[in-house]
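Student: I'll drop the sequence and a predicted model, then ask my questions.
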Amino acid sequence: MEAVPEDIVIVGAGVAGLATSLGLHRLGIRSLVLESSENLRSAGYCLTTFTNAWKALDALGVGDSIRQQHERLRSGEHEVRCVKRKFLLEALAKELPTGTRRFSSKVVCIEESGFFKLVHLADGTILKTKVLIGCDGVNSVVANWLGFKKAAFAGRLAIRGCAEFEGGHGFEPNFMQFFGKGVRSGAIPVNDNSVYWHVTWTPSSKEEELEQDRAKVKQIVLSKLGKVTEQARALIENYELDGFISLPLRFRHPWELLWGNISKGNVCIAGDALHPVTPDLGQGGCCALEDAVVLARCLGEVLLRKPTEKGEEEKDEHKRIEMGLKKYAKERAWRSTKLISVSYLVGFIQESHGNMMTFLRDNALAGFLSGFLLKMADFDCGKLTIS
């Protein structure tokens, strides 16, 4: 089959993939986004979006439309909202030109072809692209091609849900978080009618075996909640049984980012493909939006520049693309390493079983942990402006 030419191919129509495509579109650069599923996926229900995410969304031109549908939490100077993932994806996709997304397009193989990459799809289609960007999540095909290992199991499970209330839920606009022995739970209002909830815990070997038995998983979760408000407990108790699917939390070892290739030639990764992370800081999606703005800007700086020599356009462009992706990788490497490391550390402290660590967490480390969170949220990825 003859290869179909595409300037930029983005694998994965999640937060990072759609945001990167939109950032490029704002700069007048076309891309094609491949998604293996039949439509936009909204697994995970909601994202906690902090100030750094809103700066990225404003740079992409969609911040205000998303704000209108999601309540701001009481969080001091920081802008924090719980955003429905499906709404966010639709808001990003709505701004993209027709033909930008291609569904049911699973990547099975990547090949070198001179200055290009050949992207083989499961349906037999072959795409020939100048730039390949992997935004294909924790099990990234592109990250694997770059030499990264499969994301590691963090030893913890998570269950998430979003409860809907027709007459209003009655929760105050606060981030609620509760701790037990080896468990962390929380609830966050999304708007007047929706509340997002989550539970993460370290399972015993027996509990891991019951992963697919939803009734028993629900019993386990309720037995582990510990001291939570009656309102929060009722939220989980009344949630439909079909929603009790426990998922393993995965992360990338931080040293892999320091030693590995975030970019190589005309290929790079972003979002969960770059920094799969435990959810303890609520920053995974926020940093994926940062990635998108920085990556679009770095590519725009090199793709919108004219070739330096006549007759060397293809070679010159490939070199410029490589330099642009290297710049992106350099900007995001330390930020991503810190995100993974701090999230893992915070999760370890918050879900500790030991009496001493529990005492320290509840009495001495609260300010220390919140300081970590605010420091990660106090970041500006910059505008899309090309200098």
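Tutor: The structure has been received and is ready for your questions.
Student: alpha carbons only for contacts and neighbour counts from here, please
Tutor: Will do.
Student: ok, the residue nearest in space to the middle of the chain - contacts?
Tutor: What sits nearest the mean C-alpha location of the chain, by C-alpha atoms, centre = their mean, is Gly285, with 3.5 Å. Gly285 makes contact with 15-16, 47-49, 53, 271, according to C-alpha atoms under 8 Å, 6 or more residues apart in numbering.
Student: Check whether it sits in a helix, strand or coil.
Tutor: Secondary structure, DSSP: H, G, I helix; E, B strand; the rest coil: Gly285 is helix.
Student: next up, a second structure to put side by side with the first:
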Amino acid sequence: MGGAEGEVKQEEMVIVGAGICGLATALAFHRKGIRCIVLERAESLRSSGVAITILPNGWRALHQLNVASILRKTACPILGTKDIWLDKNKQKDMPFISGEARCLKRSDLIDTLYHALPPDVVKFGHQIISVKLDPQTSYPMVQLQDGSFIAAKVLIGCDGAKSTVADFLELKPTKLFDLCSIRGLTNYPNCHPFAHDSVRMRRNNVSVGRIPIDSKLVYWFVAHPWMQADNIASVDTELIRQYTFNLVKGFPKDVVEMVKNSDLDSLCSTRIRYRAPWDLLLGSFRKGTVTVAGDAMHVMGPYLGQGGSVGLEDAIVLARNLAKTMSSTPTDPTNVKEAIDHYVKERRMRIVQLSTQTYLTGLLIAESTSLLVKFACIVLMVILFRKASGQTKYDCGTL
């Protein structure tokens, strides 16, 4: 753990959370020659999350981190998208023409980012329980579960939707969609029969998505209105599989078999959280020299497949803005605050746009949304987001 109770360690930069955004942020600073440490509460890398789609804007960020070429070898490109309405016997096929997109195993992405870092950067078994500002220096003080403290010149919270650092910044609590997502992986030892397309099927109030990762491994999800039973099923992977099996009855045979043969260890069930667009527009993302990135800043529903890619963008933009200030000796806290403000300004409208598009999409999908609200959502989507894939053209720039 961190050390003796009451002990205070000094660090230049501390990142909380060794998830995708935390590791990417650490790697971005490493590429700029700036030392940082990452505090991870788990005792080892966390591979939960199953898989993640990285869209063209995310690949631009991975290229800046010098890991894109490694990750391309782990997954095949997505060549097209299919939307299938089983109830209406209707299908819409579209080639994927917006640029590179692949579905990566989350563990492949995490491992690649981690191994690109020096071996002493990530500190496992370090759970933070509070953040406060030192009254003398105004720098953040992080208290660990073992009672020790770390004083940092910069603190970056990449600790997810239930972020301790976001709580310190007094960001509004995340909200819940009335939607549950069950995700898993299925391995086909003799190769699966599916084209390398992102397929989404709908029947009644259940949606099934399927994206091949490579010739043998397929990522899938089942989304449905949240019920109290989801809380019970989520604690046991065998229960999750049986519960999901019942949800997909009536879907094509290959979907039923995919769920039936899924890897038990990969299964997870979560209720979808989000930060409201108006909270992102008005929230304060800096206090002193503390800020947030990734889901801690802008957790959103999975409807656009942008969560991971946007977190990678955050890493590049944050490192670019802070690098010049952090490389000077001694570090001037006023300059650090200005650099964080530039980062926040650069990111705010980007994440507001994405969260708005995601929020409207979620309302359209939700069973509980009234017809009048759905009509208003459609009008807003047509006005604001005429091109559904327009967000993938965003370029976060160079490190």
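Tutor: Structure received. Quick caveat, the model's predicted, so the values are computed rather than measured.
Student: rewinding a little: and the gap between whatever residue of the second structure lines up with the residue nearest to the centre of the first structure and Pro302 of the second structure?
Tutor: In the second structure, Gly285 of the first structure lines up with Gly308, judged by TM-score structural alignment. For Gly308 of the second structure, the distance to Pro302 of the second structure (C-alpha to C-alpha, to the nearest Å) stands at 10 Å.
Student: same thing with Thr291 of the second structure?
Tutor: Taken as C-alpha to C-alpha, the span from Thr291 of the second structure to Pro302 of the second structure is 24 Å.
Student: what about the equivalent of Gly61 of the first structure over in the second structure, helix or strand, and which?
Tutor: Alignment note (TM-score structural alignment): Gly61 of the first structure maps to Asn66 of the second structure. Secondary structure assignment for Asn66 of the second structure, by DSSP states H and E: no helix or strand.
Student: And the one 5 residues further on, by the same measure?
Tutor: Counting by DSSP H and E, the element that carries Leu71 of the second structure is helix 68-72.
Student: swap in Leu299 of the first structure?
Tutor: Going by DSSP H and E, Leu299 of the first structure is part of helix 284-303.
Student: same thing with Gly44 of the first structure?
Tutor: With DSSP H and E as criterion, Gly44 of the first structure is part of no helix or strand.
Student: And it, how far from His78 of the first structure?
Tutor: Distance of Gly44 of the first structure to His78 of the first structure, computed by C-alpha to C-alpha: 23 Å.
Student: ditto for Gly17 of the first structure
Tutor: Relative to His78 of the first structure, and taking C-alpha to C-alpha, Gly17 of the first structure is found at 26 Å.
Student: Equivalent analysis for Phe148 of the first structure, please.
Tutor: In terms of C-alpha to C-alpha, Phe148 of the first structure sits 34 Å off from His78 of the first structure.
Student: Neighbour count: those two, which is higher?
Tutor: Phe148 (20 against 15; other C-alpha atoms under 10 Å).
Student: Contact partners for whatever residue of the second structure lines up with the more buried one?
Tutor: Under the alignment (TM-score structural alignment), Phe148 of the first structure pairs with Leu171 in the second structure. By C-alpha under 8 Å, 6+ apart, the residues touching Leu171 of the second structure are 279, 283-285.
Student: Tell me the residues of the second structure aligned with stretch 180-199 of the first structure.
Tutor: With TM-score structural alignment as the criterion, stretch 180-199 of the first structure aligns to 203-222.
Student: So which bits of that stretch are buried?
Tutor: Neighbour counts over stretch 203-222 of the second structure (16 or more other C-alpha atoms under 10 Å) mark 203, 207-215, 217-222 as buried.
Student: Kindly report the same for stretch 371-381 of the second structure.
Tutor: Within stretch 371-381 of the second structure, the residues that count as buried by 16+ other C-alpha under 10 Å are 374, 377-378, 381.
Student: do the same with stretch 171-184 of the second structure
Tutor: Quick answer for stretch 171-184 of the second structure (16+ other C-alpha under 10 Å): 171, 173-174, 176-184.
Student: just those now: which is nearest Val235 of the second structure?
Tutor: The shortest approach to Val235 of the second structure among those belongs to Ile182, at 12.3 Å (C-alpha to C-alpha).
Student: what residues are up against the aligned residue in the first structure for that closest one?
Tutor: Aligned counterpart of Ile182 of the second structure in the first structure: Ile159 (TM-score structural alignment). Applying C-alpha under 8 Å, 6+ apart to Ile159 of the first structure gives the contacts 198-200, 244-247.
Student: Of these, which belong to strands?
Tutor: 198-200, 247 (DSSP state E).
Student: Just flag the most distant two among those residues.
Tutor: His198 and Leu247 (11.5 Å).
Student: Identify the contacts common to those two.
Tutor: Contacts common to His198 of the first structure and Leu247, judged by C-alpha under 8 Å, 6+ apart, are 158-159.
Student: thinking again about what came up before, C-terminal to the helix holding Leu299 of the first structure, what's the next element?
Tutor: Next element after helix 284-303 of the first structure (DSSP H and E): helix 313-350.
Student: moving C-terminal of that following helix, what's the next helix or strand?
Tutor: Downstream of helix 313-350 of the first structure (by DSSP H and E), the next one is helix 355-363.
Student: Could you give the number of residues near the equivalent of Lys106 of the first structure over in the second structure?
Tutor: Lys106 of the first structure maps onto Gln127 in the second structure when the alignment is built from TM-score structural alignment. Gln127 of the second structure has 21 neighbouring residues, counting by other C-alpha under 10 Å.
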